[in-house]
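[1] Please work out how this folds:
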Amino acid sequence: MIWAFSQQGIMDKYLPQDKKKSSLSLINTNDTSFKKNLDSYKYSNDDRKKEDAFKKCLDFVSELDLLLETNEYILDDSPLMVDYAIFPFIRQFINVDVQRFKDEGLKKIYQWFNRMLSSNEFEHIMMKSKIS
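    Model prediction:
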């Protein structure tokens, strides 16, 4: 993403200097421990391991929910690179069991998720190809 944003000349807009350290830290956590636990939650055949992985994923998602108490998006009132980087993984987490996620009562992350899901950017990248 950093390379792509640099090529488009939009790096400062989506990874502002004052939010760079926290953005990259959250992205790193997402890409390492959250992704590992997400895979265990999605694919484990062992109910105990699956439950443990869910709880570990929920720790990270709860941290994001707290950040959303003060902003519309994770670190700002407009989407940044961190939102775009983390969104697909949060989407996977929620989609494993939507009702279970809703039952956790994390309203801010759910509102953020729905904002991201209904954004023009998401609709644009998720356009279905037509086969003729």
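[2] from here on, contacts and neighbour counts on C-alpha atoms
    Noted.
[3] ok now do the nearest residue to L26 once chain neighbours are set aside, which residues does it touch?
    The shortest distance from L26 to any non-neighbouring residue, by CA to CA, 6 or more residues apart in numbering, is to V82 (7.2 Å). Residues counted as contacts of V82 (CA atoms under 8 Å, 6 or more residues apart in numbering) are 15, 23-24, 26-27, 74.
[4] Now show me the structure for the sequence below, then we'll compare the two:
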Amino acid sequence: MTAILYSFRRCPYAIRARLAIASADVQVELREILLRDKPAAFLEASPSATVPCLVSISGVLDESLDVMTWALGQSDPEGLLQMPEAGHDLIERFDGPFKRALDLTKYAVRHPESDPEATRAEAMEILAGLEDQLTEGWLFGAHPTLADLATLPFVRQFANIDKSRFDSEVTPHVSAWLETFLSSDRLAFVMKKNPVWAEGDAPLLFP
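    The predicted structure follows:
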């Protein structure tokens, strides 16, 4: 059975899952869905009703990091899993405090009790803390690791809230790190537009 990946193109969690699957070159059936109109097959498969959701012969994974390690555990030609324990701590920081600050800034209208300037400053402070770590281009040296691919989709989302302001305020190495990702073939590949899946469609294989 070819594993099935339910995905939404712009979701940063789904982006990082697709990045890992593409790096591993582990073929899945990609099913692009709309979050405002979730298909019944997806809702039956995903306990959390969130993307990404991977359905394989071994069961269901609906946490993006689990999907990443599932793919890279089968094939890791770039050595993305070869990172220190600090990489996992960094991913937790981005999945927790950074993502919280991102959401409160991006969706400020939904959170009138929060100050978007304060939460923006929190996110920028977390990013500035990476500056000295990025002197070789990536978080842990001259090559990307799981930590880079797991965090950059969120940095991209945060930067796009106000890209011109971000570019004027971000530190140089963080800027270069993000721009390398934004201009990469890997991001362009996983961000290709695909038709929304419907029951009965022919399988769309990825990568």
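[5] conserved subset of the contacts of V82 of the first structure in the second structure?
    Compared against the second structure with both residues aligned by TM-score structural alignment, their matches' CA atoms under 8 Å, the contacts of V82 of the first structure retain 23-24, 26-27, 74.
[6] Distance to I86 of the first structure, secondary structure and neighbour count for these - can I get that in JSON lines?
    As requested, these are arranged in JSON lines below (distance: CA to CA, whole Å; DSSP: H, G, I helix; E, B strand; the rest coil; neighbours: other CA atoms under 10 Å):
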{"residue": "S23", "distance to I86 of the first structure": "10", "secondary structure": "helix", "neighbour count": "21"}
{"residue": "L24", "distance to I86 of the first structure": "11", "secondary structure": "helix", "neighbour count": "15"}
{"residue": "L26", "distance to I86 of the first structure": "8", "secondary structure": "helix", "neighbour count": "21"}
{"residue": "I27", "distance to I86 of the first structure": "7", "secondary structure": "helix", "neighbour count": "18"}
{"residue": "I74", "distance to I86 of the first structure": "10", "secondary structure": "coil", "neighbour count": "26"}
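[7] What is the mean deviation of the lengthiest helix in the first structure from its aligned residues in the second structure?
    Scanning the first structure for the helix with the most residues, using DSSP state H, yields helix 47-67. Averaged over the aligned pairs, helix 47-67 of the first structure sits 1.6 Å from the second structure after superposition, using mean CA distance after the TM-score superposition for the first structure.
[8] Next SSE downstream of that helix?
    helix 81-96 (DSSP states H and E).
[9] Onto which residues of the second structure does that following helix map?
    Alignment of helix 81-96 of the first structure against the second structure: residues 146-161, by TM-score structural alignment.
[10] W177 of the second structure maps to what in the first structure?
    Using TM-score structural alignment, W177 of the second structure pairs with W112 in the first structure.
[11] how close does the helix or strand in which its match is found sit to the second structure?
    According to DSSP H and E, W112 of the first structure maps onto helix 107-117. Its aligned residues in the second structure lie a mean 1.1 Å from helix 107-117 of the first structure after superposition (mean CA distance after the TM-score superposition for the first structure).
[12] where's that helix relative to the chain centroid, distance-wise?
    10 Å (CA atoms, centre = their mean, to the nearest Å).
[13] and if you look at stretch 50-70 of the first structure?
    11 Å.
[14] in that stretch, what counts as buried?
    Residues 50, 53-54, 56-58, 60-62, 64-65, 67-68 are the ones in stretch 50-70 of the first structure that count as buried (16 or more other CA atoms under 10 Å).
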